[in-house]
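Undergrad: dropping a prediction and its sequence here:
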Amino acid sequence: MVLDPNRWLELRRFRGLFESGAMSLSEVARETGLDRKTVRKYLSAKSPTAPPRRLSNGQSHKRVIDEFTPLVDAMLRAEILMKASVIHERLVKEYGFAGNYQRVKLYVQEARTRIAGDLGITPKELAGMHRRFKVIPGAQAQVDWGDEGKVLAHMGIGKVYSFHVTLSYSRDPFCCFTTSQDLQTFFDCHRRAFAHYGGVPMTIVYDRTKTVVRRHVAPGEAVPLHPEAVGFAGHYDFDIDVLAAYRPTGKGRVERQVLIVRDHVLSGRSFASVEEMDAAFMAWVPQRRAQIHKTHRDVIGERAAHDHAALKPLPVTPYLVAERQLRHVGKDCLVAFDGNLYSVPARRVRPRQLVEIRATKSQVTLHLTAPQGSGETLLAAHPRAAGRGVRVVDEKHWDGLPTGAGRRVTTGDVPPQPRRERSPAQAGPLQALFNRAAVTQVEVGRRPLSVYDELTGTRPFTTCPSTKESS
């Protein structure tokens, strides 16, 4: 019996449930309305391929992938985790395959389970597998953070982090402890690691941390790197390797080290400072290097010697990482950054102008966003303030601004003068606008209405027997 393609697609929905044991053959047969033997035939690991499509005359439709299936099976037997995209690329390049990638992908999904069954690999084991890679000495290091929590809470330090580097060839470790994960601290830890190893590896593997990746993108797109990470890597001459999202196995060597350091250095001990924690790690390093690693079965210290010899030399001058931000200039020629205020020259800026801040651990410099005619962008340089609410001002920056010296200032040395009241004779119409008491002193003229008639050229109002006068 050959299934109709629509019935086959319906049956495929139950493959995962059947292979995981969540549904039996009888239950799948009842759900699909098929015979139990038919369900066994098409859900069996020995024949998971889809039924061939039929033409109108009843003959099977030959697919483009059909003549290449032996090649695909051979590739999967050599590497069960080979990606369908790689298989399609090789079929097109080496064997002239003219089909699209989707056909290859669908066949690989079906064939991988069948070949894994032939090789004795269960679906659960296949899902948890990953490819182990090998590197040469000095070729790669892996970087990761560890959260050590409130180890120093009794000293008033809320949180402590551990920064880890592992040389992939030897598993030689480096670790230092910090109270921050900001940009300057991140790359300062790198410099300490390079000094510890005596050189720089060719490649460093990171996850998608915000100190390396500027923003997240969709799978398959180029990852935009942080400008300071690019500058740092260029100065020390190493390549940045960013892992795909949710791929912890890509840097499993350093992630394993985080747990090892936590167990062997921190567990059961108390510390009074970050420096004591660093010293405890450095005291443990010789013990770690004397061990035989359970994966490569060599002494870690012996492999570390080969790793260190293959590292690139350190540059003569270190790279100073600066945090860069854009801020507006206030009307008082002060720029706010990190809870503090820094002055800029009044003659070179205007209120609400956008300037760039470049901050290191010890210094804050302020720059124009566009160079002037001389190409110079630096406006001011200040020592970085400690704490918050501090104003760092260079008085020369306020040259040219009003000082307020021309303003009249009243002090308590001069007794207040009593108010002088205007006499009634001096009260006039203008004074009445400001002083209600003067209103009663204003004399109002009185004249007959005929005066207004003469001025306007109208006849006098004579309906009344007597002429009214208006006051």
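TA: Good, I have the coordinates. Residues are numbered from 1 along each chain as shown.

Undergrad: for the rest of this, base every contact and every neighbour count on C-alpha atoms.
TA: OK.

Undergrad: hmm, residue 160 is touching residue 176, no?
TA: No - the criterion here is C-alpha atoms under 8 Å, and residue 160 misses it with residue 176 at 10.4 Å.

Undergrad: and the gap between the nearest residue to residue 339 once chain neighbours are set aside and residue 336?
TA: For residue 339, ignoring the flanking residues on the chain, the nearest one in space by C-alpha to C-alpha, 6 or more residues apart in numbering is residue 388 at 5.0 Å. Using C-alpha to C-alpha, to the nearest Å, we find residue 388 at a distance of 11 Å from residue 336.

Undergrad: same question, residue 106
TA: Taken as C-alpha to C-alpha, the span from residue 106 to residue 336 is 58 Å.

Undergrad: of those two, give the one with the bigger neighbour count.
TA: The residue with more neighbours, out of residue 106 and residue 336, is residue 336; 16 against 13, by other C-alpha atoms under 10 Å.

Undergrad: quick one: the helices in the stretch 351-471 of the chain?
TA: Remark: helices assigned in the stretch 351-471 of the chain by DSSP state H, counting those that start in this stretch are 429-434, 436-439, 450-456.

Undergrad: now the strands: where do they sit in this structure?
TA: 140-149, 160-167, 173-178, 203-206, 239-242, 323-328, 334-337, 340-343, 354-359, 363-368, 378-383, 391-392, 447-448, 469-470 (DSSP state E).

Undergrad: taking the centroid of this protein, which residue is nearest it?
TA: residue 210 (3.1 Å; C-alpha atoms, centre = their mean).

Undergrad: can you get me a residue count around residue 295?
TA: Neighbour number of residue 295 under other C-alpha under 10 Å is 7.

Undergrad: so what's it up against?
TA: For residue 295, the contact set (C-alpha atoms under 8 Å, 6 or more residues apart in numbering) is empty.

Undergrad: quick one: residue 347 from residue 397, how far?
TA: Residue 347 is 8 Å from residue 397, by C-alpha to C-alpha.

Undergrad: in addition, the following structure is provided for comparison:
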Amino acid sequence: MRRVREMLRLRLDAELSVQEVARRTGVARSTLREMLQRFAASGLPWPLPLALTDKGLELRLYGETGTKQGFRRRAEPDWAALNRELKKKHVTLQILWDEYIEAHPDGYRYSRFCELYRSWEACLPVTMRQTHLGGDKLFVDYAGDTVPVIIDRRSDKTQPAHIFVAVLGASSLTFAYATWSEKLPDWIDGHVQAFAFFGGAPRLLVPDNPKVAIIKACLYDPQVGRAYGELAAHYDTAVLPARPRHPRDKAKVEAAVRIAERWLLGKLRHRRFYSLAEVNAALGDLLVWLNEQQVRRYQRRTRRQLFEEIDAPRLKPLPNEPYALAEWRVRKVGLDYHVDVDGHFYSVPYRHAREKVEVRLTARGVEIFLRGERIAVHLRGSGDGKHTTLSEHMPASHRRYSDWTIERILAEARACGPSVALLCQVILEHRPHPEQGFRTTMGIVRLAKVYGVARLEAACERALLVSARSYGAVKSILDNRLDGQPVRRRDGEAGGAVAHPNIRGSTYYH
């Protein structure tokens, strides 16, 4: 339009001839005459208004570009609706054009359809081009599609395996790993496996805002879950979640998820898997193939080559041991200074009874904290309802009682005499559980302090003869001074066999 303005100035202001204007501007005389006719027909004044732009001048002189006289406009698609459809999973422009041409057979051809869509898309709000530094960010997410795994060969019952995806920002080296769920243990395990795959840790982790990782999604101050924060600290990295409802913040992993679904899961769609290990073995083979493919926008270099050049030298070294998942629970200490965790009871120092504590659980250990201070450590037990008690956690009176064992009780009884030892042994053997006889035998042994060893020995001898096996019976013998009296035998006990028609005798069953 600058040349049009110059031609108008030379013709209308300088009043040069058409031939001279054409010579000075380098256009054909026929083109100049056509432009002057269009200007006369447009009704525009000369000089042109200052507010008239080149775009407006072109519109007044030549109308809309790309149209011809007698041109029949084709059915125009709803570009906004197509744009929304493209955001859905597995939808492409080819699919949308197929649907459009089916509804409008005389519509635009595919190339023109794509060209018009790109022109409309160019008017949308611009997006910021992200530049990723080597070893800087690792983007993580779960794929929407799952892999069915047969868990019962007889009934062909299946369970879906979820695909954890991680991709480095600079090289786009992609990692995929199958887990049974998207819960915290599997989420943490996916990260541990990803760090091992890359051979190092990035400076930042960029997840979405899943509940297992982010307690509170916030643009300014997101709250990271405790276990996820410990994972990041273990690998000397940090968590920078994407903004809520802004998937473009993690566009790298969104693209990697699409690639994983199309190039990995698509190739596995006809295979049958019977375990999670089989799925991960198949994914591992495909990942080698995927990361060795040449990428056009990377000057036909592979993701693996870019990783070795850009990311690998800048990743942080891994710690000596991989991170072990720790779950946190809030519990209240019972009156017996034990904490119930998954059906097993762990002791804490007795002075903390009734306190509210935090329990840190790993696969092998249990740590108990009170206001940030660790007060107890135990090996993790099974949920069998049993107790794990450390003697240093018990008060002195309980510790003395807990020190009593079967061996110690029998040793104390033997020190009082053979009858005392025999009676205690009989009591312990005839109880369903030996622990149920602890108090009885301890009480009998302690009677020696009150009545003396000799009297207790005699009383236990008498108790054995009369088949008395309780603490009360022995104490009653001592209180009534029966320990010094001979045992009165029942009739027939000391003599020969009793003759009676209801008594069969020892030879009856021969």
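TA: Received the coordinates, thanks. What you see is a predicted model, and the numbers here were worked out from it, not measured in a lab.

Undergrad: got a TM-score for the two of them?
TA: The TM-score (TM-score structural alignment, normalised by the length of the first structure) is 0.52; 285 aligned residues with a C-alpha RMSD of 3.7 Å.

Undergrad: picking that back up, columns distance to residue 198 of the first structure on top of the helices of the stretch 351-471 of the first structure, output as TSV?
TA: Output for the helices of the stretch 351-471 of the first structure, formatted as TSV (distance: least, C-alpha to C-alpha, whole Å):
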stretch	distance to residue 198 of the first structure
helix 429-434	86
helix 436-439	90
helix 450-456	108
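
Undergrad: need the winner for burial among the ones you listed.
TA: Burial of the helices of the stretch 351-471 of the first structure is given as mean neighbour count (mean count of other C-alpha atoms under 10 Å); helix 436-439 ranks first at a mean of 15.

Undergrad: now it, how far from the centre of its chain.
TA: 71 Å (C-alpha atoms, centre = their mean, to the nearest Å).

Undergrad: for the stretch 51-200 of the second structure, just list every one of the helices.
TA: With DSSP H, counting those that start in this stretch as the criterion, the stretch 51-200 of the second structure has helices spanning 54-62, 79-86, 93-103, 110-121, 184-198.

Undergrad: can you find the partner of the residue nearest to the centre of the first structure in the second structure?
TA: Alignment note (TM-score structural alignment): residue 210 of the first structure maps to residue 211 of the second structure.

Undergrad: give the contact list for residue 145 of the first structure.
TA: With C-alpha under 8 Å, 6+ apart, residue 145 of the first structure has these contacts: 161-164, 258.

Undergrad: what do we get in the second structure for it?
TA: Under TM-score structural alignment, residue 145 of the first structure pairs with residue 142 in the second structure.

Undergrad: neighbours of the aligned partner of residue 276 of the first structure in the second structure, how many?
TA: Using TM-score structural alignment, the equivalent of residue 276 of the first structure in the second structure is residue 278. Neighbour count for residue 278 of the second structure, taken as other C-alpha under 10 Å: 14.

Undergrad: check residue 7 of the first structure too.
TA: Neighbours around residue 7 of the first structure, by other C-alpha under 10 Å: 12.

Undergrad: how close does the spatially closest residue to residue 94 of the second structure that is not a sequence neighbour get to residue 96 of the second structure?
TA: Of all residues not flanking residue 94 of the second structure in the chain, residue 110 sits nearest, at 7.7 Å (C-alpha to C-alpha, 6+ apart). Residue 110 of the second structure is 10 Å from residue 96 of the second structure, where distance means C-alpha to C-alpha.

Undergrad: for residue 352 of the second structure, same thing?
TA: 67 Å.

Undergrad: just residue 6 of the second structure next, same as before
TA: For residue 6 of the second structure, the distance to residue 96 of the second structure - C-alpha to C-alpha - is 46 Å.

Undergrad: what's the answer for residue 61 of the second structure, then?
TA: 36 Å.

Undergrad: check residue 390 of the second structure too.
TA: Distance from residue 390 of the second structure to residue 96 of the second structure, by C-alpha to C-alpha: 70 Å.

Undergrad: in terms of neighbours, single out the busier of residue 347 and residue 397 of the first structure.
TA: Ranked by neighbour count (other C-alpha under 10 Å), residue 347 of the first structure and residue 397 place residue 397 first, with 18 against 12.

Undergrad: can you tell me the closest non-neighbouring residue to the more buried one?
TA: Distance criterion C-alpha to C-alpha, 6+ apart; nearest residue to residue 397 of the first structure, sequence neighbours excluded, is residue 345 at 4.0 Å.

Undergrad: residues in contact with the one you found?
TA: So residue 345 of the first structure contacts 333, 379-380, 396-399 (C-alpha under 8 Å, 6+ apart).

Undergrad: one more time with 7 Å, if that's ok
TA: 379, 397-398 (C-alpha atoms under 7 Å, 6 or more residues apart in numbering).

Undergrad: can I get those in TSV with distance to residue 152 of the first structure?
TA: Formatted as TSV, the contacts of residue 345 of the first structure follow (distance: C-alpha to C-alpha, whole Å):
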residue	distance to residue 152 of the first structure
379	40
397	43
398	44
